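> next comes the sequence, and after it the predicted model I'd like to discuss.
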Amino acid sequence: MLLFCGLSFSQTTITGSVVDDNNQPIPGANIIILGTSTGTVTDFDGNFTLTYDQDPPFSVQASSVGFESAQEQVISSNQFLTFILNEGTSLDEIVISASRTPESVRESPVTIERFDAKDIQFATTPDFYSSLENLKGVDVNKGSLTFNAVNTRGFATFANTRFVQLVDGMDNSLPGLNFALGNILGLSELDISSVEILPGASSALYGANAFNGILFMTSKDPFLHQGVSAYVKTGLTIQDEAGDNQFHDFGFRAAHAFSDKFAAKASFSYLRGTDWFASDNNQYTLGAVGTADAITPFRSGPAHDGLNIYGDEVALAANGTGQPQNLNEVAQFLEANGILPTGASALVPAVNVARTGYKESDLTDYKAESIKAYFTLNYRPFGNNTEVIWSSKIGKGSSIYQGSNRYAIKDFALQQHKLEFRGDNFFLRGYTTIENAGDSYDMRFTGINMNKVGASEWFGAYAAAYAQGAGQILGGGGNPGDPAAQSQLHAGARVFADANYTPQPGTPEFISLFNKVTNDPNISTGSKLVDESKMNVAEGNYNFKDLLNNVIDLQIGGQYRQYSLNSSGTVFTDYDGSIDYSEYGAYLQGIKKLMDDRLKITASIRYDKNEFFDGSYSPRLSLVYAAGENKQHNFRASLQTGFRNPDTQALFIGFDVGRAILVGAAPDNLDRRLPNTTLTGRDAYSNSYTLTSLQAFGASGGTTSLNPVNGTGITPLAEQEKVTAVDVGYRGKISFLTVDFNAYYNTYDNFSAQKFVVTPKTGSVTDASGVIDIATGNYKVFNVYTNSSADISSYGGVIGLSTKIAKEFDFGVNYTYAKLDFDQSTDPDFSAGFNTPEHKVKVSLGNPELFKNFGFNINGRWSDKYFWQAGIANAMISARTVVDAQINYSVPSMKSTFKIGGTNLGGKEYQSAVGSPYIGSQYFISWTINN
């Protein structure tokens, strides 16, 4: 009892308020006891209460983004403190991702972008994740309403395996599919404390695949951010193809500190709407590598294969199987069996014909849905300096994902569970990630396998109807061979065949067949994706700075990952059970300040080992120098290397996407059977011809030679992909302008490349049998993973300027330049996939207090045209200009903020990638309480 009284007596409670230099309250300001991790944040009215288990005197600091921090001395309990914060700059913001230790943006050794709760409040998009596109140097590829892929510095895809996304230290990527599903399974906007983005190689601290950059999302601490908050949001999406559709979004967060030792929080959010429709009906014919595919407008002929039409791949064409190869041969067969009258086949041309196929909108309901829940229990057993955290993050969603095909992501689930111990100088965490593909399916193979059913009857009906119509034209004195007549005959034959043998969307026959195919994981008859892969991670970090009396900031850390791939043979070659493998890494970093703290030197090195490859070292050295009387001019330079372990797909995939079969390059994968064929990965890598030689062979009518892949460098991945990155930059304030500039130059070794090869089914590339297979269509196209020996580099720069206009309006403008340096002739079969505009300009204008409680914000973006290369198709993406805006009104008495906004206000629809939807406009209204 005496001990308890003593502890109670030693507690000091202080209250206070934080206002700006116009005496306006600053909600969400951070209040912290200097030299400790004890703190809180101000409420909606700028007020706070803080209890500290020590007697005065001690110092308290108040800080908020965009303001200079201030300190006050506490000399007695129950003291009331008033902090007046003067306006500052974004250079004073504190970040932790660049060096794994708190530092201001101006001191960061690399360029860094930051987005926090205040930015969310004034964001011009309905979801904060999309607003990241307004940050300089950041690209967001929009694949659907809920799935957007963040990237920096090129080589972008929707999967984006070169870019890492962390949520409270947990890798948010899917263990089997290797990419983060945007924010569909991430954090609620109510629980976001900050988002930090490091463009460029970050492997020295964060390991494999932090190659193009890394994104950190940090949630709010329940000790600091207590209470209940909520939001509700609704609006419209407007698109020419989809029309006008409503969406709804709501969420809440509750956090409470039950004592100074125990706190908990729970957050939940739910979004549902209608996704953007993809409706590109043009046909893309595989062009020369490095060039755009040949595009044939819809509908050019009876064998047209539309990009977003599925099932029209089922066609009569030369295939070396001995089956009827064109419409005339079908008619001859029907005539020989007495189904067509004698001589009817003579009226039917020898042309290829494809089934009609289904539009993408026929094969998905375009439901966009995201359900996210996050729970944490926080325990401080020894005061504020040590904390034990258990967290569980559970998400479920529906969206559209685009890779080599388009996939309907239905009820996809991801769960992560973490136990973490952390203190002022260390952390130790372990977590598991478990994914479940739910009812997801491949839309292309849904259409293909639906149209395989009744195919022979359909083609027979088509040929019969064509012959009958041709006979009627001939009997009437016309010429059925006239092009106009042929077009009419094909159209009539298609209508007749579809009416009798193609189940129409919405009918019971269609629904029954659709359900059968999408619940069948066998790719030859169905389209269901099965994926229940897992990933277990253990990692830790310790900072020795206190033991070294702050002479040097010295950190050591490490990580271990274990993958367990389980797709039941639908994605990977795991036909006979799960595939398990592991990788590990360790790093050392030192930070030293010299010359009156003007010069900051950071040096680090990391070693990583994947069980299929030799170990790899990633060193980094950076210098930051603060010039000027007040250290207001900050110059930095860094030299670092990064590496990229092949992802799970590059190692073990065995997946038929129609255009080709994807083949992983792990040693254990080469002798496994690949889907829809008797061939193995070893056949693809050792008994194949290059794609460029096949294209030349076809263009010459078979007079040029076919080149075997042996000797061309197309071999299974043998080395990790590596990058050497040089980065220089400046941050500072010049007169009234805040300036942030950086430039980089990256050179790549052993670039991980996917290349198409053509493999004879029965013949050999060492003799004429292989050529015969190619000439007769008896071959398979594979997409293999290999290292390119080409000289590949990229370079660019970003400059951002920000200032105040008329002392009230925040104005910013930035420009990004990005360029790939690669000579296609040095590796003709290599598809670089840079997929990034060369020029981008972004502009922002806003005022959080235009008049009392009323603010606004406007963002404008312009992107140059760029070339998109991917497995689905290659094409130029048009330049675009997009304007987003919002107005907001706060009601302090209700602790509420109301917002009305819209995206793409000009209404001109744009596309991020070939095959993806054209993005229309989105309008929204929201009500946020107590955040």
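Yep, that arrived.
> going forward, measure contacts and count neighbours with C-alpha atoms only.
Noted.
> what are the boundaries of the strands in the stretch 1-150 of the chain?
12-20, 30-33, 39-41, 47-52, 58-63, 70-74, 80-85, 94-95, 103-104, 113-116, 138-142, 148-152 (DSSP state E, counting those that start in this stretch).
> and the fifth one with strand 47-52, angle?
Spelled out, that is strand 58-63. Following axes from the mean of the first three to the mean of the last three C-alpha atoms, to 10 degrees, one obtains 140 degrees for the angle between strand 58-63 and strand 47-52.
> mind listing what's buried in strand 58-63?
60-63 (16 or more other C-alpha atoms under 10 Å).
> need the residues that contact it.
By C-alpha atoms under 8 Å, 6 or more residues apart in numbering, the residues outside strand 58-63 that reach it are 18, 29-34, 69-75, 83, 85.
> ranking these by neighbours, who comes first?
For the contacts of strand 58-63, the largest number of neighbours (other C-alpha atoms under 10 Å) sits with residue 18, at 29 neighbours.
> doesn't residue 47 make contact with that one?
Yes. Using C-alpha atoms under 8 Å, residue 18 makes contact with residue 47 at a distance of 6.5 Å.
> ok, and here's another one to check against it:
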Amino acid sequence: MRMYLLFLSLFFCSITFAQNSISGSVVENDNQPIFGANIKIVGETAATVTDSDGKFTLVSSGKVPYVIEITSIGFISKRVSVTSNNQKVNVVLKEEQNLLNEIVVSASRTPERVLESPVTIERMGTAEIKKSASATFYDGLENLKEVQMNTSSLSFKSINTRGFATVANTRFMQLVDGMDNSSPLLNFVLGNLIGVSEIDVQSVELLPGASSALYGANAFNGILFMNSKSPFTSQGITAYAKFGQTSQKAAGSNDYVDYGIRMAHAFSPKLAAKANFTYMRGTDWYATNYDDKTNVGRDRSHANYDGINVYGDEVTTNIKGVGSSLAALGLIPASAVNLLPNSNVSRTGYNEINLTDNKASNTKIDFSIHYKPFANDVEVIWQSKFGFGNAVYQGANRYYLNNFFMQQHKLEIKGKNFFVRGYTTNEDGGQSYDMLFTGININRVWKDDKTWFGQYAGAYIGATLLGQTPENAEIAARATADAGRLIPGTAAFNAAFNKVTGEASVLSGSKLVDNSRIYHSDANYNFKDLVEFAEIQVGGSYRAYQLNSHGRIYTDKDGPINYNEYGAYTQLTKKFIDDRLKFTGSVRYDKAQNFDGNISPRVSLVYSGGESRRHNFRGSFQTGFRNPSTQDQYIGFNVGSALLLGSAPDNLTRFSEVRGNDIDGSGTISAFGQAVLGSNTVVLNGLNAYNNSYTATSVAQFSATGNAALLRKTNVDYVKPEQVKAFELGYRSFIRDVSIDVNGYYNIYNDFIGNLNVVAPYYGTTQDAPNATPNPADPGFQTLAALQGGDYRVYQLYTNTSVEIKSLGFGLGLSKKVYRDFEVGVNYNYAEFKFDQEKDPSFEAGFNTPKHRVKASFGNEKLFKNFGFNVSGRWNSEYLWQSTMVDGVIAAATVVDAQINYEIPKLKSTLKFGASNIGGKEYGQVLGAGLIGQQYFASWTINP
């Protein structure tokens, strides 16, 4: 409580100093006033902005002489010396045409012009955020070159750069003020859940390629940096409010609200603080894809239907086997068993829209205290961030993150040439749940599986004896078995729903439990002021995971799993040939707890040609690697149709489950199996999955043909790090007011991490092409009987493919100011990958990226007095979507967004009216997620 009172007092108390002031005006070349230009004293915190007439007054406690700096978006900054109190300063700013002169830090961990970046980099600043026609600045990242969004939910978008990404993009990293935004449990970024408010964004930098040499194993296919504004230089109160609607055929039209406030103040040249609050609420895109997951063209009329957005119909069994069990119990005549089809039947499931309230929301709160203890640039920062809300995450199933909560706390000391920081990330799953098990267990609340299938079989036989066709018999059997089924919206259904989503065990519930955390520290020092011949940097990091899902997701039912990794790097930058040629070389060593250390080198050259050095050619090569995530190693997650199993050696023996006798809905073991086992249950662990299983692909072939010679024993190693060799060439320039950015890349992946489905029989010994001659004592034949009798468990393993994967791509970006202040931009990306599927038929690469993407924008921020507008459009070709949940094709899409804005200088305000997907044609980015409709909004932003 004392800390909070201190924090409040910092905001509402002030310190009095002897003060002086200067005043003046800031205008453009044509003498038009510039509203909102920033004026600050260099080396101090005193700052102000111009009013609607371009005028300003700057009050300072500093003594003359000093230098002030005047900056404004789209103009070249200017410095002016102040030699006397009450001096009048009138400044003319020239418009900045060359956006490629912008300064970026992320590519080399040191400030450099975009033109001189050794690798491809995309940037979004406050000017681009202001022009964006998207509902949020994070949505607007989709218009950057190389970015492909994977939208799982209105409030959950995942960035994909250079392919190989689902919603769970573990190959991409996102840093906010130096803190990794990844979920400690899930190992990937949850969009902007705990990111940054758009009114607090200073800049966004995107590196779309491998960045392991400087940022470690997780920056394998790209990294995003979001940097917030400093309270020393950006002071005052800023607020915004958005109101609009989302429109979708399935969901109709629904309200959308988004508002936030930022407060920042420098209490003295040494002390400043800021706080942010944002809140967003809307209705999610309804997911209504009722195609069968694995059988194209199959619909609900099929007895073994398994819809993509239908849950509960994953419970399936061979109906003839059920008849045999009923006959064995004397419940039906043995002769009646032959009336049943020898095929599977699934229970009737519930649509996704009935298993979630379809609400999306996100609340973000953060505050920071900044202290400069000395006269130099050393700054101490304490920052706390909190994010919570509702969203849908799609992995092996669809999961509703309900009141999901995540927090980060950082202490950082940074100076001109160094930083040292440490932070922790904690999360709480709240009332999150798995939709698949919600559907399965609501069904079981009112009728267990054995009873349902027994009633189905009995009714089918009865209808057949009355002369019904198989189709009509199926309809009658399902109606009989579904008698008493809980109807969505009724009190009984709601009670069952609350019961199931409140229990964590998959035997009766669907709740997801998570209290995992990360402890991370890193440091960097630049020797540029100590070493003259080159710029040398050194740095390192350490991370410790504490996985704690209480046994629900990981194999941690007996206590948290602890895991750590660390790394160190160095980089040398040297310029030659009159500073036209820049060499950058870096190398990083990383070591994870369960794996040998890896070394990641990178070398790059940038040459600046031409008299004005505007022709910049770059080339780079680096090797990168990615350690298996904690999920790859320690997961033990039942997703119904399979069990996801991590391959850390201690994980395989720590995991175990009992199968059979309906203990977990797996069904009674067959009579043959009980004779072999001497029991109607069996205990399996991870060793069964890796050492005594068949590949799922060969089992499918065996089931279709009955040919045992097609069966193949699983023969894979435990998961290990994957590697990439990344080659990149590029060219940047600014020719006759045309900004040009061209790049091409070629990546070679080895030991690529992926998933492999395997089938482990309850008994017998698996072998390639087992002997099909009936022999109950033959361990190979026993496995055939197990497969035919349904006595098996499906596992999804994490492993590596031995087949080399290659990807390549090309990008071109052009922008130019045309007539007056109209600006046109266009970019194109080509991407593809090569993988010999025949050499590893069970492996899915999951490239999930269109081969062709085109994006364009057209706008004018000075259309006429105080008015501006922007229109952006994007198109992508169709592409194959592969994931652990469902595979299929994502259709080509064309999307156009537009906005107009109006500034009210006297109120220091900006009004914006915008619309996303104004064409109205709904499109998808994730197979299984809701189609994306239209979004309209009006916003009002008040600047200090």
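Received the coordinates, thanks. Everything numeric in this text was worked out from a predicted model, so none of it was measured.
> what's the TM between chain one and chain two?
TM-score of the superposed chains, computed with TM-score structural alignment, normalised by the length of the first structure, equals 0.91; 890 aligned residues with a C-alpha RMSD of 2.4 Å.
> re earlier: as CSV, the strands of the stretch 1-150 of the first structure with distance to residue 524 of the first structure would be great.
Formatted as CSV, the strands of the stretch 1-150 of the first structure follow (distance: least, C-alpha to C-alpha, whole Å):
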stretch, distance to residue 524 of the first structure
strand 12-20, 66
strand 30-33, 58
strand 39-41, 58
strand 47-52, 64
strand 58-63, 61
strand 70-74, 67
strand 80-85, 66
strand 94-95, 51
strand 103-104, 55
strand 113-116, 46
strand 138-142, 31
strand 148-152, 31
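> out of the ones you listed, which is closest to residue 836 of the first structure?
strand 138-142 (8.2 Å; C-alpha to C-alpha).
> that closest one maps to which residues in the second structure?
Mapping strand 138-142 of the first structure onto the second structure (TM-score structural alignment) gives residues 147-151.
> name the residues that touch that stretch?
141-142, 157-161, 166-167, 208, 849, 924-926, 929.
> out of these, who's nearest residue 348 of the second structure?
Closest to residue 348 of the second structure, out of all of these and judged by C-alpha to C-alpha, is residue 929, at 20.9 Å.
> trace residue 152 of the first structure over to the second structure, please.
Using TM-score structural alignment, residue 152 of the first structure pairs with residue 161 in the second structure.
> quick check, its match in contact with residue 220.
No. Residue 161 of the second structure is not in contact with residue 220 according to C-alpha under 8 Å; the separation is 10.1 Å.
> neighbour count: the two, which is higher?
residue 220 (26 against 23).
> the contacts of stretch 147-151 of the second structure: which two are farthest apart?
208 and 929 (24.8 Å).
> does residue 704 of the second structure belong to a helix, a strand or coil?
In three-state terms, and counting by DSSP: H, G, I helix; E, B strand; the rest coil, residue 704 of the second structure is helix.
> now do the same contact list for the residue nearest the centre of the second structure.
In the second structure, the C-alpha nearest the mean C-alpha coordinate belongs to residue 158, at 3.3 Å (C-alpha atoms, centre = their mean). If a contact means C-alpha under 8 Å, 6+ apart, then residue 158 of the second structure has 149-152, 167-169, 189-191 as its contacts.
> what's the answer for residue 677 of the second structure, then?
Contacts of residue 677 of the second structure by C-alpha under 8 Å, 6+ apart are residue 763.
> what's it aligned with over in the first structure?
Checking TM-score structural alignment: residue 677 of the second structure goes with nothing.
> give the burial count for the residue mapped onto residue 577 of the second structure from the first structure, as a bare number.
Using TM-score structural alignment, the partner of residue 577 of the second structure in the first structure is residue 595. Residues near residue 595 of the first structure, counting by other C-alpha under 10 Å, number 9.
> do the same with residue 748 of the second structure
18.
> any idea how far it is from residue 245 of the second structure?
45 Å (C-alpha to C-alpha, to the nearest Å).
> longest helix of the first structure, counting residues only.
Longest helix in the first structure, counting residues (DSSP state H): helix 455-475.
> what's that helix packed up against?
helix 327-336, helix 483-501 (3 or more C-alpha pairs under 8 Å, 6 or more residues apart in numbering; DSSP states H and E).
> so for residue 254 of the first structure, which of those sits nearest?
Across these, closest to residue 254 of the first structure is helix 483-501 (C-alpha to C-alpha), at 55.9 Å.
> thinking again about what came up before, which neighbours do residue 161 and residue 220 of the second structure share?
What both residue 161 of the second structure and residue 220 touch, as defined by C-alpha under 8 Å, 6+ apart, is the set 172, 209.
> on that earlier part again, joint contacts of residue 18 and residue 47 of the first structure?
25, 27.
> grab the nearest non-local neighbour of residue 489 of the first structure.
Spatial nearest neighbour of residue 489 of the first structure, chain neighbours left out: residue 466 (5.7 Å); criterion: C-alpha to C-alpha, 6 or more residues apart in numbering.
> same thing with residue 738 of the second structure?
residue 816 (4.7 Å).
> contacting residues for the residue mapped onto the one you found from the first structure?
Matched to the first structure by TM-score structural alignment, residue 816 of the second structure sits across from residue 803. For residue 803 of the first structure, the contact set (C-alpha under 8 Å, 6+ apart) comprises 736-738, 810-812.
> need the buried ones from these selected in PyMOL.
With 16+ other C-alpha under 10 Å as the criterion, this PyMOL line picks the buried residues out of those:
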select buried, resi 738+810+811+812
